[in-house]
Each structure stands twice: as C-alpha cells, then as structure tokens.
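Peer 1: Fold the following.
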Amino acid sequence: MAFHEIRFPANLSFGSVGGPERRTEIVSMTNGHEERRTPWAHSRRRYDAGLGLRSLDDVAALIAFFEARAGQMHGFRWKDWADYKSSAPSKKVSFRDQPLGKGDGVRRAFVLRKGYASGPSSYWRPITKPVTGTVLAGTGEVELRDGLDFEVNPATGVITFAVAPEDGAPVTAGFEFDVPVRFDTDRIAVSVASFQAGDLPQVPVLEVRL
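Peer 2: You can find the predicted model right below:
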C-alpha cells in the first residue's frame, strides 16, 4: 500500500465522529476473576467521514478524494479535530509541550510523540505525520529555529538537530499533527434524495500503522 501525503479536506472531517480504539482480550476464570491482556501496544483510531458532509458539493469532493485514493488502496492524512496538537485544545502550541527525551551529546534524531496521562498511568503515542510548518523544538529550555537548528521529516515525524543536544539536556517539541488513515470500505453509496432528507452515507476511515 502506498501512502499519499495529502490531507482529507479538513472542512469535511470537521463534524465527523471517531476516536481511539483498544483491543483487550479478557479471560474469565472459574473463580470469577478475570485475566486481561492486550496484543496492541498502541491504540487505533476510527472515524466516519460521512457525518461531516453538509452539501452535494461536499459529496462530490468526497467521491473525488475516494477515487483518487482508489478506495482502500492508498493511505492519506486525516485531521482529528478533537486531538490534533501537542498542547491542550485551548492553548497555543509551545516548544515545551512534549518531552522527547534527553540528549547524550551524540544522538541527533528524535521521534515526535505525545503523552496521555491520568493518575499514575501514561501512554506515549508516536506522531508520524506532523503538519509542515507547525513544529517547534528546544533543548535545555532554549527554543531553536526550524530549518537552521533542526529539521523535521513530515512523512515520518523524525526531528533531526544540527548539533546533538548536550548530555542530560531535555529535548522538547510542540506541533500540530495528522492521523495516517485509509478508507475502510471500497464502496460509497449516496442517494441524492436521501441525502437531502438528512440521511448521510457511512464512510468509515481507519488509522493505519506505518
């Protein structure tokens, strides 16, 4: 499968429904207790693109995008309006938003990530599709300059510093990002009459592993 570095129209993804999915295997024991485990290290997101359609022009744009991706064949970028940046939704992106690790004086490349914490537990989500021009980064509480002090690969989420961060120096970053997805169907069924009556087509979209 190829991946197309193009974003699904953001005005169409706005209003869609979706979010993270986990897979948990539960085994009930004879004594009433349970054993729970998961084969997934990372969550996987699902969305319904049909709920963002508001006009027949939107339908036409969706069909054009669907055809250009050959249905499920090619992946693409998706803006999750509920979770698309390193900061809280009400705050601006800052280079201090997310810790990427600490320097050792040798390592220059770091992977963007976003942390989700609640109580004593936390989850680190790899960010592989940062939005070009939105990435801020710093080392040792000093903000650095994009294109001079560091470069970001928007297709992988790897940030490379011109000079390796000093040993023990905290490396941080802030960014906006997209979710790598594909259509989870090879068929879109639209009835003009039913659409005008408010019956929207279902267009499932599924996150892909890269």
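
Peer 1: contacts and neighbour counts: CA atoms only from here.
Peer 2: Noted.

Peer 1: and Glu151, how many residues sit next to it?
Peer 2: A count of neighbours around Glu151, defined by other Cα atoms under 10 Å, yields 17.

Peer 1: Can you tell me the closest non-neighbouring residue to Lys114?
Peer 2: Arg125 (5.1 Å; Cα to Cα, 6 or more residues apart in numbering).

Peer 1: What about Asp48, how many residues nearby?
Peer 2: Using other Cα under 10 Å: Asp48 sits among 20 other residues.

Peer 1: List the buried residues for the longest helix that the chain contains?
Peer 2: Criterion DSSP state H: the longest helix present in the chain is helix 56-68. For helix 56-68, the neighbour count (16 or more other Cα atoms under 10 Å) marks 58-59, 61-62, 65-66 as buried.

Peer 1: Now show me the structure for the sequence below, then we'll compare the two:
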Amino acid sequence: GGFSTVREIKKPVSGTLTVFLDSTPETGWICDYTTGVITFTTPPESGKGIYCTGEFDVPVRFDTDEMNISMMEGDFFNWTSIPLVELRGSGI
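Peer 2: Down below sits the predicted model:
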C-alpha cells in the first residue's frame, strides 16, 4: 500500500522536485531551495490540490558527545551506531 505524510519542507534538493496540481504534473513554478517556498508563474485554479514529490535534507545533531568505535585493521574503524536527532521547528 501507499504511504503519505504532510510536513513542512525547508531544504528541498535542487532538481528532485515534481509539483502536481491534483494529479497532473505542473511546470509553471519556481522553488527557493533555501526556504522551500514554491511560487507559481500563474496561480492555480481555485480548489486544485497542490502536491509535491522529491528529496529533501533534514537538519540533525548528534545525540551524544561520545561514540564507541571498534578498531578493525590498519586505519579502519567501525561505529555500531551514530545516534542523530532531527532539528524540527528550528528554523533551519
């Protein structure tokens, strides 16, 4: 089955976005890739659903000040996990 979610996107990846009006791909738009704001060259008709697919970056921080590593061989190391926390609502 399909999965969808609604969230504010502030860091879309350039070249990965597709904007749809209802289920039809739209070409008359530009995106500010630092804010995620999409501006239409001609406003969509009233009542049209605006949807977007694409990739986006997620600002995170490390969740710990220490990371346990294992020395493999030579100059190779292994981390079993790197805990990260998403910075939601941070304005980034």
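
Peer 1: Now the TM-score, please.
Peer 2: Put the two chains on top of each other and the TM-score (TM-score structural alignment, normalised by the length of the second structure) is 0.66; 85 aligned residues with a Cα RMSD of 2.9 Å.

Peer 1: circling back to that earlier point, which residues in the second structure does the longest helix of the first structure align to?
Peer 2: Taking TM-score structural alignment as the measure, the second structure aligns no residues with helix 56-68 of the first structure.

Peer 1: for stretch 98-108 of the first structure, same thing?
Peer 2: With TM-score structural alignment as the criterion, stretch 98-108 of the first structure doesn't align anywhere.

Peer 1: Not counting its neighbours along the chain, what's nearest the equivalent of Gln196 of the first structure over in the second structure?
Peer 2: Correspondence of Gln196 of the first structure to the second structure, assessed by TM-score structural alignment: Met72. Excluding the flanking residues, the one nearest Met72 of the second structure by Cα to Cα, 6+ apart is Asn78, at 6.7 Å.

Peer 1: In which helix or strand does that neighbour reside?
Peer 2: strand 77-79 (DSSP states H and E).

Peer 1: For that strand, name the packing helices and strands.
Peer 2: Where contact means 3 or more Cα pairs under 8 Å, 6 or more residues apart in numbering; DSSP states H and E, strand 77-79 of the second structure is packed against strand 69-71.

Peer 1: Ser28 of the first structure: neighbour count?
Peer 2: For Ser28 of the first structure, the count of nearby residues is 10 (other Cα under 10 Å).

Peer 1: rewinding a little: of all the buried residues of helix 56-68 of the first structure, which comes closest to Asn153 of the first structure?
Peer 2: Closest approach between these and Asn153 of the first structure, by Cα to Cα: Phe65, at 24.4 Å.

Peer 1: hang on, the earlier thing: test my guess that the residue nearest to Met72 of the second structure contacts Met71.
Peer 2: Yes. If you go by Cα atoms under 8 Å, Asn78 of the second structure and Met71 touch, sitting 6.4 Å apart.

Peer 1: Helices of the first structure, start to end?
Peer 2: 10-13, 56-68, 192-196.

Peer 1: what's the closest of those helices to Ala164 of the first structure?
Peer 2: helix 10-13 (36.1 Å).
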